[in-house]
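Novice: here is a sequence together with a model predicted from it:
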Amino acid sequence: MLTLAKNANALLMFLLELGVLAAVAYWGFTVSGNWGVKLLAGLGGPALFITAWALFGAGGGANATYPLTGLARAALEILWFGGGALALYASGLVTSAAIFSALFILNAVLRIVWNEV
């Protein structure tokens, strides 16, 4: 039963990672009335997030170019997932931002409790 819960939490983490990209893209495409700005922010924002995650956080650090551990990893996750929540908030989706934040906190606490960090 615990294995199932751990797998569900890993799935939640993956879905949250995808959620960050979707939130940043949504924010980018709604940030301005100018199509040039929309394209730059809507495509460039997620590209920057993908680059940061690939360099420092992919696969829990196992697949990252420069894997982070300890407090540096915690800071990366807070910035990454906080950025997704902030993008939702900035887009006017306050309830979605709160739910996203709560799910990230739940996921992080469970990973700490299960020593999966």
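Specialist: Sure thing, it's come through.

Novice: CA only for contacts and neighbour counts going forward, please
Specialist: OK.

Novice: residues of the helix or strand containing Ala52 that come out buried?
Specialist: Per DSSP states H and E, Ala52 falls inside helix 35-56. Neighbour-count burial for helix 35-56, counted by 16 or more other C-alpha atoms under 10 Å, picks out 37-39, 41-46, 49-50, 52-56.

Novice: here's the one I want to compare it with:
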Amino acid sequence: MLAIAKGANAALMFVLELGVLASAGYWGFTLNAGWPLRLAAGIAAPALFIVVWALFGAGGGANATYPLTGLARAALEIVWFGGGALALLAAGRPAPAAVLAAVFVVNAVLRVIWKQV
């Protein structure tokens, strides 16, 4: 039963990662600007998040170019998922921002307890 819960928590982490990318894109596409800027921001924001994650956080660090561990990894995750929540907040969506942040905190605590980090 615990193995199923751990697997579900790992899958939730992946869904949260996708949620951050969607949040960044949503923020860009909802900017109060002309469509060329919205298009550029809607594509560039998630691309920036992807590059940072690929360099430092992919696969829990195992697939990252420069894997981070310990406090550096925790800081990366806080900035990454906090950035997704802030993007939603900046796009005028406070409730989804709060949900993203809260689910991340629960996921992170469970990953620490279950030694999934």
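Specialist: Sure, I can see it. Please read these numbers as outputs of a predicted model, since none were measured by experiment.

Novice: packing partners of the helix holding Ala52 of structure 1?
Specialist: helix 2-30, helix 70-90 (3 or more C-alpha pairs under 8 Å, 6 or more residues apart in numbering; DSSP states H and E).

Novice: mind listing what's buried along the longest one?
Specialist: Residues of helix 2-30 of structure 1 classed as buried under the neighbour-count rule (16+ other C-alpha under 10 Å) are 6, 9-10, 12-13, 16-17, 19-30.

Novice: repeat that for the shortest one.
Specialist: Buried residues in helix 70-90 of structure 1, defined by neighbour count with 16+ other C-alpha under 10 Å: 73, 76-78, 80-90.

Novice: now the helix or strand following that helix and helix 70-90, what's the angle there?
Specialist: On the C-terminal side of helix 70-90 of structure 1, the nearest following helix or strand under DSSP H and E is helix 94-113. Put simply, helix 94-113 of structure 1 runs at 160 degrees to helix 70-90, going by axes from the mean of the first three to the mean of the last three C-alpha atoms, to 10 degrees.

Novice: which parts of helix 94-113 of structure 1 are buried?
Specialist: Buried, per 16+ other C-alpha under 10 Å, within helix 94-113 of structure 1: 97, 100-101, 104, 107-108, 110-111.

Novice: contacts only, for Arg111 of structure 2.
Specialist: Contacts for Arg111 of structure 2 (C-alpha atoms under 8 Å, 6 or more residues apart in numbering) come out as 9, 117.
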